[in-house]
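Student: After the sequence you'll find the predicted model.
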Amino acid sequence: MRKILIHSGYIKLDQFLKLSDCVSTGGMAKALLQEGLVLVNGEKEERRGRKLYPGDRIEVQDEGTFEVIGGEVQK
């Protein structure tokens, strides 16, 4: 399982898919979600704007499993 660090309270699912290198564009993220290839905490998710928080687990078919982790915002 790969851990993906975010520096804010949450990240939207489409942004997460780009950050984790599962997709390179928002359009690709939309297609991946519409095909039902993404699970969030074990449940199929189709909403690009779904907010992910530290501790959430994301499974992407053919890409693997990821966990959102939080970190301090650097000033």
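Tutor: Looks like it came in fine. Every value quoted in this text rests on a predicted model; they were computed, and no experiment measured them.

Student: going forward, measure contacts and count neighbours with C-alpha atoms only.
Tutor: OK.

Student: Now do the strands in the chain.
Tutor: Ranges of strands in the chain, per DSSP state E, are 2-6, 11-12, 38-40, 43-44, 51-52, 57-60, 64-70.

Student: which strands and helices sit next to the helix ranked longest in the chain?
Tutor: Counting residues, the longest helix in the chain under DSSP state H turns out to be helix 26-34. Applying 3 or more Cα pairs under 8 Å, 6 or more residues apart in numbering; DSSP states H and E, one finds that helix 26-34 contacts helix 13-19.

Student: coming back round to it: the strands of the chain: which one's closest to Val23?
Tutor: Each of the strands of the chain has some distance to Val23 by Cα to Cα; the shortest is strand 57-60, at 10.4 Å.

Student: what does the longest helix of the chain rub up against?
Tutor: For helix 26-34, the external contacting residues (Cα atoms under 8 Å, 6 or more residues apart in numbering) are Asp14, Gln15, Leu17, Lys18, Val23, Val38, Glu45, Glu46, Arg47, Arg48.

Student: take a look at this one as well, against the first:
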Amino acid sequence: MPSLTFELDRDFVELNQLLKLAGVVDSGGAGKHLVASGAVTVDGTVELRKTCKIRAGQVVRAGGVEIRVRGPGPAGAG
């Protein structure tokens, strides 16, 4: 499974927007549909809340991609 790192520039990002910003889907709406389908996990658990707050240290899997979320700064909390 391909893996990428997404660096937050704020406290959190909504799940559907993360999927868009990471390039897993083309739009926030497509991200909502993907989440609603049950095809997205956050830290290993299926997540159905489209606007779930994703924070540094969490791992999202969707569309055959693993997204590791880091916080801002040199060390990136998480």
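Tutor: All right, it came through fine. Predicted model only: the values in this text are computed from it and were never measured.

Student: TM between them?
Tutor: Overlay of the two chains. TM-score (TM-score structural alignment, normalised by the length of structure 1): 0.87; 71 aligned residues with a Cα RMSD of 1.1 Å.

Student: For the longest helix of structure 1, what is the distance to the chain centroid?
Tutor: 12 Å (Cα atoms, centre = their mean, to the nearest Å).

Student: against structure 2, where does that helix fall?
Tutor: Counting by TM-score structural alignment, helix 26-34 of structure 1 pairs with residues 28-36 of structure 2.

Student: What's the average distance for that stretch when superposed on structure 1?
Tutor: For stretch 28-36 of structure 2, the mean deviation from structure 1 after alignment is 1.2 Å (mean Cα distance after the TM-score superposition for structure 1).

Student: If you count neighbours, what's buried in that stretch?
Tutor: For stretch 28-36 of structure 2, a neighbour-count test (16 or more other Cα atoms under 10 Å) marks Gly28, Ala30, Gly31, Lys32, Leu34, Val35 as buried.

Student: same question, stretch 46-65 of structure 1
Tutor: Those would be Glu46, Arg48, Arg50, Leu52, Tyr53, Pro54, Arg57, Ile58, Glu59, Val60, Thr65, for stretch 46-65 of structure 1 by 16+ other Cα under 10 Å.

Student: Among the residues you listed, which one lies nearest to Gly9 of structure 1?
Tutor: Comparing these against Gly9 of structure 1 with Cα to Cα places Tyr53 closest, at 6.5 Å.

Student: from memory that closest one sits against Ile11, does it?
Tutor: Yes. Between Tyr53 of structure 1 and Ile11 there is a contact under Cα atoms under 8 Å: 6.8 Å.

Student: what about the corresponding residue of structure 2 for Asp14 of structure 1, neighbour count?
Tutor: In structure 2, Asp14 of structure 1 lines up with Asn16, judged by TM-score structural alignment. Look at Asn16 of structure 2: counted by other Cα atoms under 10 Å, it has 26 neighbours.
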